[in-house]
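Enquirer: Structure, please.
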Amino acid sequence: MKNVFLNGHLEEEVYMDPPPGFEGKYKSKICRLRRSLYGLKQSPRAWFERFTQFVKRQGYVQGQADHTMFTRHSLEGKTTVLIVYVDDIILTGDDVVEIKNLKERLASEFEIKDLGPLKYFLGMEVARSKKGIIVSQRKYVLDLLKETGMSGCRPTETPIDPNLKFVKEGKLIDKGQYQRLVGKLIYLSHTRPDISFAVSLVIQFMHYPREEHQEAVYRILRYLKSSPGKGLFFKKNEQRSLEAYTDADWAGSSIDRRSTSGYCTFVWGNLVTWRSKKQNVVARSSAEAEYRSMALGICEILWLKRFLEELRRPVSFPMKLYCDNKAAISIAHNPVQHDRTKHVEVTDTSLKRRLKMEVCAFLLFQQQNKLQIFSQKVFSELLLSPLLAS
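Expert: Reported below is the predicted structural model:
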């Protein structure tokens, strides 16, 4: 869409000085804005409200799991899905007639440009084949390497040194440059789960970056140089299950001894979401650290369940959550509260509640290094080969 922020209607009273060219005649006057303008803080909200109202009038329902998704289900059982990000829209579904009609109605209301089948969206490249769909950010990686002068760098096999321990010492560097570079790596991790943990480490020093933190960022770039075209591969699967894998790096931070939680979720056998996040409190045991990671994982698969229900896609129960810590799984299964684990169980009682409702099943996962790239400095081809497409 073109000039989307000019389409919003302002409900608030906003005033401005006369624009250039009107100062003489209206020097002592002020103007009240009726429409949103670029640069106005309220413009994105006003535009989205205008767009939402229009789409709803076309018979679409706004999603509650994701407010930027709108769905329409026909009486014949066909589905049309619209996803919007500011001024970029994706239309998909099995109702070809409705998609065509919606494009015409959008063109009559707004100034739009139809770019055809999805090939490039917000820096992400989409390629289709009979086997499935590949999503990557190859051009984004190459542009980033060129911008930072790392195009001719020597590649490395891992995004971070497994023995690296960050400290709050050393020479400070340019904060603005560091923040811009890390911000681009954060966006790149949307299709590169293999750098998720490394990025979660360097992001902790955004306000006071030092030379060793910058070196860690450059190592991530060197790792990207070794495989700029890797991405996610999505294939058709008869399996209708939701699965989550969780892990934790207990007391991994040498600065405050807080642990790092990691999880990834598979929808119908395809990797869809993942996260690596430092825990808010210091875990007193590895079981506690793992239990807190399970809490994050259960929240994610419940959100995905709600998302799929809005699309009217079936999910087989119970949903499975895998963890490699026996103690954490025992705490989740044990209906009795003990003094030694009371501080752990209070953090999230929903685990036991979901287990009792047979919504989720907690299982022990014993295969080593399967998902530790989200929580530890371990990088196994066992994970990267099946999940990332070269």
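
Enquirer: contacts and neighbour counts: CA atoms only from here.
Expert: Noted.

Enquirer: And the helices in the stretch 251-390 of the chain?
Expert: Assigned by DSSP state H, counting those that start in this stretch, the helices in the stretch 251-390 of the chain fall at 286-310, 326-333, 342-345, 350-356, 381-387.

Enquirer: Check the stretch 51-200 of the chain too.
Expert: So, for the stretch 51-200 of the chain - with DSSP H, counting those that start in this stretch - the helices run 96-109, 138-147, 175-188, 196-202.

Enquirer: Just send the ones you listed back as TSV, with distance to residue 294 too.
Expert: Listed next are those as TSV, based on distance: least, CA to CA, whole Å:
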stretch	distance to residue 294
helix 96-109	40
helix 138-147	32
helix 175-188	23
helix 196-202	17
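
Enquirer: Go through those helices and pick out the most buried.
Expert: Scoring the helices of the stretch 51-200 of the chain by mean neighbour count under mean count of other CA atoms under 10 Å gives helix 196-202 as the most buried, with a mean of 23.

Enquirer: next one: it to chain centre, how far?
Expert: Here helix 196-202 is found 14 Å from its chain centre; the criterion is CA atoms, centre = their mean, to the nearest Å.

Enquirer: Another for comparison:
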Amino acid sequence: MVCKLQRILYGLKQAPRQWYERFDSFMLHHGFRRTLMDHCVYVKGATIADPISLLLYVDDMLIMGKSMNEIKDLKEKLSAAFEMKDLGQAEHIPSMGIKRDRDHKLLWLSHKKYVLKVLKRFNMDSSKAVSSPLGTHFKMNTKLCPQTKEEHLAMQKIPYALEIGSLMYAMICIRPDIAYVVGLLSRFTTNLRKKQ
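Expert: Prediction:
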């Protein structure tokens, strides 16, 4: 017996793809276009004076535009097509804080919460700040790689690769100044030994 699903159920392997296809067709049908750089960013508006943008992150959306009427209209259309709730003015989006000064038309984006969360996760929240991400005395080479089976087993318990991944995200989004250090450290992701 084979069951053909008439709708996608949450948790199925193909559910995220089906959700995106449905959302994408909705947005294209309402005059939005996907950007070439990121297919989860939709833009509508012929000129810079009246743009409206929607950023999609899994099933969270951030809508930006100059006209509140346009934004309200889009929210109404989305509510009619999808089950959703309006969380109001955005104060944060995944790993990024948002602050506004409407009087002076200023906007600040901050990854401070993300950085603090990463530091706490890897027990580095009480570390001292330094002006340079890598000291000149710091050298890495293959002699630092585990030599014995016991060293290999000991290093498997340390989430080194996870730490490097967290730094890579910060490097790409907000801290390009740590790119050299992250690149150097990532060379030893799978085979690093504790300093003796």
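
Enquirer: care to give me the TM-score?
Expert: Here the superposed chains carry a TM-score of 0.80, computed using TM-score structural alignment, normalised by the length of structure 2; 184 aligned residues with a CA RMSD of 2.5 Å.

Enquirer: can you tell which of the helices of the stretch 51-200 of structure 1 is closest to residue 231 of structure 1?
Expert: Residue 231 of structure 1 lies closest to helix 138-147 among those, at 8.2 Å (CA to CA).

Enquirer: average distance between that closest one and structure 2?
Expert: Comparison of helix 138-147 of structure 1 with structure 2 after fitting gives an average deviation of 2.0 Å (mean CA distance after the TM-score superposition for structure 1).

Enquirer: Just the angle for that helix relative to helix 175-188, thanks.
Expert: Going by axes from the mean of the first three to the mean of the last three CA atoms, to 10 degrees, helix 138-147 of structure 1 is angled at 160 degrees with respect to helix 175-188.

Enquirer: according to the alignment, helix 138-147 of structure 1 goes to what range in structure 2?
Expert: Aligned using TM-score structural alignment, helix 138-147 of structure 1 spans residues 112-121 in structure 2.

Enquirer: how far is the matching stretch from where the chain is centred?
Expert: Counting by CA atoms, centre = their mean, stretch 112-121 of structure 2 comes out at 14 Å from the chain centroid.

Enquirer: tell me the most buried of the helices of the stretch 251-390 of structure 1?
Expert: Mean neighbour count, computed with mean count of other CA under 10 Å, is highest for helix 286-310 among the helices of the stretch 251-390 of structure 1, reaching a mean of 21.

Enquirer: gap between residue 222 of structure 1 and residue 141 of structure 1?
Expert: Distance from residue 222 of structure 1 to residue 141 of structure 1, counting by CA to CA, to the nearest Å: 11 Å.

Enquirer: for residue 134 of structure 1, same thing?
Expert: 16 Å.

Enquirer: Equivalent analysis for residue 45 of structure 1, please.
Expert: From residue 45 of structure 1 to residue 141 of structure 1 the distance is 31 Å (CA to CA).

Enquirer: could the helices of the stretch 251-390 of structure 1 go into CSV alongside distance to residue 276 of structure 1?
Expert: Converted to CSV, these look like this (distance: least, CA to CA, whole Å):
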stretch, distance to residue 276 of structure 1
helix 286-310, 10
helix 326-333, 19
helix 342-345, 20
helix 350-356, 20
helix 381-387, 16
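
Enquirer: Determine which of these approaches residue 234 of structure 1 most closely.
Expert: Nearest to residue 234 of structure 1, of the helices of the stretch 251-390 of structure 1 and by CA to CA, is helix 381-387 at 9.0 Å.

Enquirer: Pull up the distance across stretch 141-160 of structure 1, start to finish.
Expert: 17 Å.

Enquirer: Identify all contacting residues around it.
Expert: When contacts are defined by CA atoms under 8 Å, 6 or more residues apart in numbering, stretch 141-160 of structure 1 is touched by residues 188, 194-195, 198, 216, 219-226, 228, 377, 379.

Enquirer: These: which two are farthest apart?
Expert: 228 and 377 (20.5 Å).

Enquirer: all strands of the stretch 1-150 of structure 1, in order?
Expert: For the stretch 1-150 of structure 1, applying DSSP state E, counting those that start in this stretch gives strands covering 15-16, 31-32, 61-62, 69-73, 79-85, 88-93, 120-121, 124-128, 133-136.

Enquirer: As a markdown table, the ones you listed with distance to residue 114 of structure 1 and mean neighbour count would be great.
Expert: A markdown table is the format used below for the strands of the stretch 1-150 of structure 1 (distance: least, CA to CA, whole Å; neighbours: other CA atoms under 10 Å):
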| stretch | distance to residue 114 of structure 1 | mean neighbour count |
| --- | --- | --- |
| strand 15-16 | 35 | 10 |
| strand 31-32 | 34 | 12 |
| strand 61-62 | 22 | 20 |
| strand 69-73 | 19 | 21 |
| strand 79-85 | 14 | 18 |
| strand 88-93 | 10 | 15 |
| strand 120-121 | 13 | 14 |
| strand 124-128 | 17 | 16 |
| strand 133-136 | 21 | 21 |
